[in-house]
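S.K.: Predicted model, plus sequence, below.
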Amino acid sequence: MKITVVGTGYVGLVTGACLAEMGNQVVCLDSNPGHIAALQNGLLPIHEPGLLDLVLRNTRGGRLTFTDDVNRAVAHGSVQFIAVGTPADEDGSADLQHVLAAAQAIAERMQEPRLIVNKSTVPVGTADRVREVIARVLLARGLPELAFSVTSNPEFLKEGSAVQDFMRPDRVIVGADNEQAAQALRMLYAPFMRNRDRFILMDIRSAEFTKYASNAMLATRISFMNELALLAEKLGADIEQVRTGMGTDPRIGTHFLYAGTGYGGSCFPKDVKALVHAAQEAGQALHILHAVQAVNERQKQVLIDKIVARFGPDLCDRRFALWGLAFKPGTDDMREAPSLVIIEHLLARGAEVAAYDPVALAQARRVLGERPGLHLVSQATSALEGADALIIVTEWKEFHSPDFAHLAIALRQPIIFDGRNLFEPAAIKALGIEYHAIGRAPP
């Protein structure tokens, strides 16, 4: 099948590479010539395990190409995926300017029937707006009878495992209002579901809603556990043991029950805001999601509160090692990352911060810039030297079993503030290390 993917960000690049892997002829379009040149030279704008190999293999095989030529891209694909960004506007709503601009660009150039697939995360009713844009442009061109269909195909990719999620999906949701469009997408996704059919067909508005509802539920679980963790500390309970007890109930399950420093990234914060805004527009309040947002913002400051309680509010002449800058392991994405809030508070209180991340250092330099008191270091052990304490923010695998003897010697004081509950409190105490975690009563 000939596919065009509009947008070469996270979703567009993974979608294009994975569809090409199954033998489709894929053209990925981006309006930034520098971005396209980098992709043509095998330089990816994101860190995602397995993606570079996929891109290189399929570009060399001639199944995947990158272009900034809109005419070529629209002429190529009988199926046109729109996978552009929908950032949050000031009022929390999703900014659809790029989605609607992509729809207009397609409509201005299409000469044959086209299936347009909204892959971007968009509010309910966006497909209707895309359809109106295309119909209006075709009418102005004198081509009102030129056939096209608009469908919704939301993505459910987790950063750090996006390639695997696409190649082995737990579900493929398609919203379509005609059988021909539905069958085309069923055929396209069939190679990804040879062992078990995970294709779920529904109406377009329900498909659009499902994406937001899914992310809102996951964000709710995270905030719920973070709120319980604060109570567990006051009651002398261990939230990790509570999590284990809860997770064995099949009605609850084990996923997204980990207490920590709050959620971040490109999806949960933006999508919860967009859903809350959509509810306000519809006159239907979402009280739970308002609480989810408030709890999450509060949780990003929990480690700061623990540090202040231990060292006092004035952190001048204090230095802290910080492990983990990305919002989660497996990615260099720092959007809405808890590390940003923690660093800002530490610097504002006069502290120095030596921060390390296995893959996000370059991104951190772009996001944070040159800041007095902030040192981005290339080794985890380098961050420890002369620091008053270690702060763990992201649960990268290499942080799970550090050399505790070296850690205790390198730090001025053997103190760990663990925002991801990586260690057992009793075991760390036995090593002579002072340990402050989330929702875990002192042993």
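M.R.: Received the coordinates, thanks.
S.K.: okay, CA-based contacts and neighbour counts for the rest of this
M.R.: Fine.
S.K.: tell me the contacts of Thr59?
M.R.: Counting by Cα atoms under 8 Å, 6 or more residues apart in numbering, Thr59 touches Thr65.
S.K.: Can you point out the buried residues in the strand or helix carrying it?
M.R.: Secondary-structure assignment from DSSP states H and E places Thr59 in helix 51-60. Counting neighbours by 16 or more other Cα atoms under 10 Å, one finds that the buried residues in helix 51-60 are 51-52, 54-59.
S.K.: put this beside the first:
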Amino acid sequence: MNMPAYVKTSKSSEDNPCVIVGHSIDAITTATVMVSLGNKVSLYTNQQQLEHTLTNYKFEYQQQALWQLYLNQKNIVVQPIPEQATEVFTQQVASLYWLFHSDLPETWCQSSDNKPAWVTQMNESQVPSQTPVIISGISTLGVFANIADYCQRPWVYYVPFVFLQDGSAYLSMLSPKLWLMGEKTADSIDKVAILQPLIAQAQRSYISDIATIEFSRSAIMSMLATRVSFMNEWSRLADHQGVDIQEVADIMGLDTRIGSSYLKAGWGFGGTTLPAEINALQQTLAHTQVDHRLMQAVDLINNDQKELIFRKFWQYFDGAIENKQVSIWGASYKSGSGRTSEAAIHPLLTLLWSYNITTQVYASEAKSELAGLYPDQPLLQFIESPTEQLADCDALFVLSWPETKRLPISALNEVVIPVFDAQNAFTKDQIQSLTGDYQGIGRSK
């Protein structure tokens, strides 16, 4: 297995481990990277949620292989997370503690005098005050700065995972495009030498106080969400004007002041990160006198966009859609993932089922998650190939199709059914080659 030249071999078992608490993709990636940098890891986690992440997130092959290797070598030791943080702080001496805020159990987060229980328990423990504590996650602005203040220790840091890329999580953490880090004590980065390889490999890095890094994280993610909603808003005007929004996005990307990222119109954004960021910002604004109409509009557009493809379907059939049968390709919030959190599949299924429409879903990665969410829905059927029973369907919805996988145009032309492309997965040439009707987001045949 080829590994980056700067990745070290593991240290001896006598070294104090990094204690990581969490079950998310961020926590799993951190554990893998920490071992690759020559450390041992004790991962305290909710076992069921950890298995869900491992099952439903499509890790790149390298991380899958390293995760299993490190487990077998006992360089990563997985342990059930106890109800009380005290048990973690007293079980072993650690080189550092890295806590993933959103993964902590409720018993750790119950507050007294606004202090999370785990902070109080750490303050009362025998953990040396010089042991670094790193916190990661998304919450309302100021939460992590306050937690750092509550911690009776100088070396507390905040690392937002703005650099993590789906499908390339391991490499994007080893060589982050942007490493942001907040520190409680100014100019104390030397106290977390364990992170120096990551900072050194980052294309760009910025270290400041925790409150500033929190604010910057929220601003970055909100800007990305705004770009998505901006293009989706313009896609509706493109429909009206008969312009292909995808071609417009290509032209916009040529302007270096804009760039090409996050300009793809479609059903909106889902997953956990962007929706969580928008929700956290709304909670922050609710406790201030600051008005933020732009982000309210971004959230409104995104939620409405998830139902747009259904409205196009309804209008195409002039409302006569009861008891039809449709095929749906893809269900995850992003192609290649098995997660459907905040994805368009949920509002679409709800709307279709309200008209007694049978839904045949082709979504190999997300099948288990959907089956678990809708165990008793007779209108939900799963198919093993995209063209299975396509001739029996009245329409096709495309929600999530991998860019690397060829669309079966010939099979579509054999059955001649209307295509409703919520992902804008079809190229201009593919649209023109379709025998049947096509409607996308800001583009039509």
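M.R.: Cool, got the structure. What you see is a predicted model; the values in this text were computed from it and never measured.
S.K.: TM-score of the superposition?
M.R.: Here the TM-score of the superposed chains, computed with TM-score structural alignment, normalised by the length of the first structure as the reference length, equals 0.86; 417 aligned residues with a Cα RMSD of 2.8 Å.
S.K.: sorry, back to before: can you convert the buried residues of helix 51-60 of the first structure into JSON lines and add a column each for distance to Thr394 of the first structure?
M.R.: Formatted as JSON lines, the entries for these read as follows, by distance: Cα to Cα, whole Å:
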{"residue": "Leu51", "distance to Thr394 of the first structure": "22"}
{"residue": "Leu52", "distance to Thr394 of the first structure": "23"}
{"residue": "Leu54", "distance to Thr394 of the first structure": "27"}
{"residue": "Val55", "distance to Thr394 of the first structure": "27"}
{"residue": "Leu56", "distance to Thr394 of the first structure": "29"}
{"residue": "Arg57", "distance to Thr394 of the first structure": "31"}
{"residue": "Asn58", "distance to Thr394 of the first structure": "32"}
{"residue": "Thr59", "distance to Thr394 of the first structure": "33"}
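S.K.: For Gly160 of the first structure, state which of those residues is nearest.
M.R.: The closest of these to Gly160 of the first structure turns out to be Leu51 (Cα to Cα; 10.1 Å).
S.K.: Give me the number of neighbouring residues for the nearest residue to that closest one once chain neighbours are set aside.
M.R.: Counting by Cα to Cα, 6 or more residues apart in numbering, the nearest residue to Leu51 of the first structure once its immediate chain neighbours are dropped is Val163, at 6.5 Å. The local packing count at Val163 of the first structure equals 21, with neighbours defined by other Cα atoms under 10 Å.
S.K.: Touching, Val163 of the first structure and Leu52? I think so.
M.R.: No - here Val163 of the first structure does not reach Leu52: they are 10.2 Å apart, not a contact under Cα atoms under 8 Å.
S.K.: Against Pro132 of the second structure, how distant is the closest residue to Ser129 of the second structure other than its chain neighbours?
M.R.: Using Cα to Cα, 6+ apart and skipping residues adjacent in sequence, the residue nearest Ser129 of the second structure is Arg153, 5.0 Å away. With distances taken as Cα to Cα, to the nearest Å, Arg153 of the second structure is found 8 Å from Pro132 of the second structure.
S.K.: same question, Ile76 of the second structure
M.R.: Taking Cα to Cα as the criterion, Ile76 of the second structure is separated from Pro132 of the second structure by 19 Å.
S.K.: So those two - more neighbours on which side?
M.R.: Set side by side, Ile76 of the second structure and Pro132 show more neighbours around Ile76, with 24 against 18, by other Cα under 10 Å.
S.K.: According to the alignment, which residue of the first structure corresponds to that one?
M.R.: Per TM-score structural alignment, the equivalent position to Ile76 of the second structure in the first structure is Leu64.
S.K.: And Lys184 of the second structure, by the same measure?
M.R.: Going residue by residue (TM-score structural alignment), Lys184 of the second structure aligns to Asp177.
S.K.: Checking that match next. Helix, strand or coil?
M.R.: The local conformation at Asp177 of the first structure, judged by DSSP: H, G, I helix; E, B strand; the rest coil, is coil.
S.K.: out of everything not next to it in sequence, what's closest to it?
M.R.: Asp203 (6.3 Å).
S.K.: Test my guess that that neighbour contacts Ala176.
M.R.: Yes - the pair Asp203 of the first structure and Ala176 qualifies as a contact (Cα under 8 Å) at a distance of 5.6 Å.
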